[in-house]
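>>> need a structure here:
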Amino acid sequence: MKTNSRILQNVIFASAISLGMVGCTDDVRTDGFTNSDLPEIHELSQAQKDVIAYTPKNAIIAHRGTEFWAPEESEAAMRWARNIGADYIECDLQRTKDGVTLALHDESLSRTTNIEVIYPNRWQDYVSAFTFEELLKLDIGSWFNEANPEQARASFVGLDVLTLEDVIAIAEGKRIKRDDNGKRIIIRDSEGKYIGTEYEPDPSDNGNRPGVYIETKAPYMFAGMEETLRTILEKTGWYAENIDDLKVIPTEPGKVGIANTPARVILQTFDLSALKNFDRVFTRKIPTLYLTMDLINSSPITYAERLNYAIDNGATAIGPNIAVGNYPASILPWQAAMARRSGLDVHAWTFNTNQEYLAYTGPWCDPEKKGGADKNSVDMTFTNHADVAIEYYRTTLEEYAAKGQVYFKSNESVRKACPGKYPDYDNLQKNKPFMTAQEVLDHLGYYK
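Okay, the predicted model is just below:
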């Protein structure tokens, strides 16, 4: 999902310039329709409205932890995202032959592991053809160093594949417990089968408690993935039929605390059947994103049809992509306006520069410099550079606000729905302490 950071770096500036045009001056309709075309948008259920009310706005989602600063979906990437101050850490789901749910993007292993060295006769096999302990023999860090020499760190070598439970533990301030050789300490049943991993308090934890943003990848390959996901979330205390029964996760004032709110988990999928399955399996409605990336040529009618499908099948947010690289935007100004009219939140992907944020959060779409949250097309953003995103909200948008040009989405409904759970300001990034990406990695013990 959501393009690789390495590709983005080659197109960043040119894309940013065109983004400004998409976000602002491309508001003239050229598709044969007029701005008075207002197709019917279905009504959100009360349960959807209640969830949207407690889902935070202006939040930052660390895409795969990071693709830029550490190997994606590795322990290093997830710990980095937590400590840098991301509001959510994002992961994708795959499943092994023996039923372990992995945090891994690809169905195959050739892009992000050394499988051709370890299993030369099986390198084309899907993840689902391997047991978890077979996969633990793979190195998911060395490829990153080879592909990104400027970000390479010797301590990335030998990183192992993560499970969903690992990601949740990291969000709670823990790390994987390892032996003297750096191998994870495994919990087995009486027959020697893997049933879990031991965790320990992370000595480098800085108190942030982000939520977890989960995508089911290729759900058609894994029957019952949604039921498995619910089981894991219930076991870890991150989902319960009654909100009051959710696990209490201690938080600290001034630190990210979304892990201790009802919005601690957000589900996402591109797959239409998976969206229905989320709605069926999670009988207490939780935040749910329907991802899109094929709507650039849509008309108001076809865009409304997609929004209505999302609404009718339990989504609380729509997930369009911005224009980056070979991906044309599916969040043009009229599309963003229609999404706002539907009442769905907008969680767009994938932002990596100030210019990209400027194009969609308001400043470049406000030629009269009056400000207004209606100029802001997004409620949350996915990013490979949570460090850049946090600093943008902390400084750039704050500077506009100081001049009376306020573009923040309001978190008033969030505070009312969850009293005492969220900060009392709309800019969730405002008071986060600043550390560079490299400083965080050094602090976590990932040295060059």
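
>>> from now on I want contacts and neighbour counts done on CA atoms only, so please keep to that.
Fine.

>>> roughly how far is the helix or strand containing Tyr303 from the heart of the chain?
Secondary structure assignment for Tyr303, by DSSP states H and E: helix 300-312. With CA atoms, centre = their mean, to the nearest Å as the basis, helix 300-312 stands 23 Å off its chain's centre.

>>> same deal with stretch 53-69?
Using CA atoms, centre = their mean, the distance between the centre of stretch 53-69 and that of its chain works out at 5 Å.

>>> can you give me the buried ones in that stretch?
Residues of stretch 53-69 classed as buried: 53-69 (neighbour count, 16 or more other CA atoms under 10 Å).

>>> the helix holding Tyr303: what's the following helix or strand?
Sequence order places strand 317-319 as the next helix or strand after helix 300-312, per DSSP H and E.

>>> any idea how far that next one is from the middle of the chain?
On CA atoms, centre = their mean, the centre of strand 317-319 falls 12 Å from the chain's centre.

>>> would you list every one of the strands in the stretch 201-350 of the chain?
211-216, 265-269, 288-291, 317-319, 345-351 (DSSP state E, counting those that start in this stretch).

>>> looks to me like Val51 is in a helix.
Yes - counting by DSSP: H, G, I helix; E, B strand; the rest coil, Val51 falls inside a helix.

>>> run a quick check on it versus Thr316, I expect a contact.
Yes - under the criterion of CA atoms under 8 Å, Val51 makes contact with Thr316 at 7.2 Å.

>>> okay, and the common contacts of those two?
Taking CA atoms under 8 Å, 6 or more residues apart in numbering as the contact rule, Val51 and Thr316 both touch Pro287.

>>> the more surrounded of those two?
Shown here are Val51 and Thr316; by other CA atoms under 10 Å, Thr316 has more neighbours (29 against 21).

>>> looks like the more buried one contacts Arg340 (just checking).
No - checked against CA under 8 Å, the pair Thr316 and Arg340 is beyond contact range at 11.8 Å.

>>> and the longest helix seen in the chain, what does it pack onto?
Looking across the chain with DSSP state H, the single longest helix is helix 5-23. Counting contacts by 3 or more CA pairs under 8 Å, 6 or more residues apart in numbering; DSSP states H and E, helix 5-23 is packed against helix 354-361.

>>> one more, please, to line up against the first structure:
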Amino acid sequence: MHARAAAATTTALLGGVALLFPVSDAGADAGAERPPSVFAHRGASAYAPENTLAAVDKAAELGVQWVENDVQRTKDGELVVIHDDSLRRTTDVERVFPGRSPWKVGDFTAAEIARLDAGSWFGAAYAGARVPTVAEYLRRVEHHHQRLLLEIKQPELYPGIEGQTLDVLGNEGWLDRQHLADRLIVQSFSADSMRAVHEQEPAVRTGFLGTPSLARVAEYAGFVDQINPSHTLLTPRYVSAVHRVTGAHGRPLEVLTWTVDDAATARKVAGYGVDGVITNKPDVVRDALGGQ
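The predicted structure follows:
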């Protein structure tokens, strides 16, 4: 279903919001006695090149249900999965297009980006891996019956990317009741971006990346369901205070924290009461927490 066509349906569903959002692995009731959910950061990116289909496959191999990715836009309007706004760090763009410094994602067409090797930098075993489109990534996640934490990266560089992202999600079947209930979260460092997502598709769960003041948390709660800070800035008091605020869908705000790659830190933030841990090493964190 196209996102614009889905808008009316998803908005109508808000009348039964308690039914639309049952207990989920991304943070059920705040304070519930259960381990935090584990999110594979850029896929299982400690073990496969980040934001590639191989990283999704590795997360699935490890039995990880949630994967996280980053979305940006090409010169000709295709949405692709890559973290940096430059292609330089994770592809061979300097070799293939030597005269196009600084190699910004938005300066290349989708066809040009499709030519790049996004795996060799990580290891010879991944030579030839490509930068996937968002549609390709969604299909791979769906193939593994996984769940997606999708980050809209630097939306100020790509006006209108929120609506375009929702269009792709709708076209790939990710705006139906099941996906909206417990398989999809959209996040960003931009509050304005999350406000736009909420206004355009109110049933989509959203998260704000950062550690806003509690006054701002109360403001953001009108259009987000999560506050997602770095673990380096997290305190038990902050987590507890966020949990006391009701989010956009009538439930306590959740807290996902990033990026935690060792067992000791994972246990520490779990003790703070976080709902989820974003990690490059999902197996390490899962084993430390005894969760899923």
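
>>> tm score of chain vs chain?
After superposition, the two chains reach a TM-score of 0.84 (TM-score structural alignment, normalised by the length of structure 2), with 264 aligned residues with a CA RMSD of 2.1 Å.

>>> where's the closest residue to Arg79 of structure 1 other than its chain neighbours relative to Ser74 of structure 1, distance?
Among residues not flanking Arg79 of structure 1 along the chain, Ile170 sits closest, at 6.3 Å (CA to CA, 6 or more residues apart in numbering). Look at Ile170 of structure 1 and Ser74 of structure 1: by CA to CA, to the nearest Å, they are 11 Å apart.

>>> ranges for the strands of the stretch 1-150 of structure 2?
37-40, 66-73, 79-81, 147-152.

>>> those strands: which one's closest to Thr9 of structure 2?
Smallest distance to Thr9 of structure 2 across the strands of the stretch 1-150 of structure 2 (CA to CA): 21.1 Å, for strand 147-152.

>>> what packs against the closest one?
Using 3+ CA pairs under 8 Å, 6+ apart: strand 147-152 of structure 2 touches strand 66-73, strand 184-188.

>>> just those: most buried one?
Of those, the one with the most neighbours on average (mean count of other CA atoms under 10 Å) is strand 66-73, at a mean of 25.

>>> tell me the residues of structure 1 aligned with stretch 91-98 of structure 2.
Mapping stretch 91-98 of structure 2 onto structure 1 (TM-score structural alignment) gives residues 113-120.

>>> hmm, I typed the wrong one, I wanted stretch 151-162 of structure 2.
Counting by TM-score structural alignment, stretch 151-162 of structure 2 corresponds to residues 215-226.

>>> any idea how far that stretch is from the chain center?
Here stretch 215-226 of structure 1 is found 18 Å from its chain centre; the criterion is CA atoms, centre = their mean.

>>> quick one: buried residues of it?
In stretch 215-226 of structure 1, counting by 16+ other CA under 10 Å, buried: 215-219, 222, 225-226.

>>> farthest pair in those residues?
Greatest spatial distance among these (CA to CA): Glu215 and Phe222, at 13.2 Å.

>>> quick one: the helices in the stretch 1-150 of structure 2, in order.
3-13, 17-20, 53-61, 93-96, 110-114, 134-143 (DSSP state H, counting those that start in this stretch).

>>> buried ones in the last one?
Of the residues in helix 134-143 of structure 2, those scored as buried under the neighbour-count criterion (16+ other CA under 10 Å) are 134-138, 140-142.

>>> so the residue of structure 2 most remote from its centre versus Val93 of structure 2, what's the distance?
In structure 2, counting by CA atoms, centre = their mean, Gly99 sits farthest out from the average C-alpha position, at 32.7 Å. Using CA to CA, Gly99 of structure 2 is found at 10 Å from Val93 of structure 2.

>>> same check, this time on Thr206 of structure 2
33 Å.

>>> can you check Ser230 of structure 2 too?
30 Å.

>>> same check, this time on Tyr47 of structure 2
22 Å.

>>> then Leu14 of structure 2?
45 Å.

>>> same check, this time on His243 of structure 2
Taking CA to CA, one finds His243 of structure 2 at 44 Å from Val93 of structure 2.

>>> same check, this time on Gln65 of structure 2
For Gln65 of structure 2 relative to Val93 of structure 2 (CA to CA), the value is 32 Å.

>>> out of those two, which sits in the busier spot?
The neighbour count for Gln65 of structure 2 versus Val93, taken as other CA under 10 Å, is higher for Val93 (24 against 21).

>>> isn't the more buried one right up against Val105?
No - taking contacts as CA under 8 Å, Val93 of structure 2 lies outside contact range of Val105: 10.3 Å.

>>> list the residues that contact both of these two?
With CA under 8 Å, 6+ apart, Val93 of structure 2 and Val105 have common neighbours Leu87.

>>> contacts only, for the equivalent of Met338 of structure 1 over in structure 2.
Using TM-score structural alignment as the criterion, Met338 of structure 1 maps onto Ala241 of structure 2. Neighbouring residues of Ala241 of structure 2 by CA under 8 Å, 6+ apart: Leu214.

>>> which one in structure 2 is aligned with Phe144 of structure 1?
In structure 2, the residue matched to Phe144 of structure 1 (TM-score structural alignment) is Phe122.

>>> now do the contacts for that match.
48-49.

>>> distance check, it against Leu62 of structure 2.
19 Å.

>>> check Arg195 of structure 2 too.
From Arg195 of structure 2 to Leu62 of structure 2 the distance is 34 Å (CA to CA).
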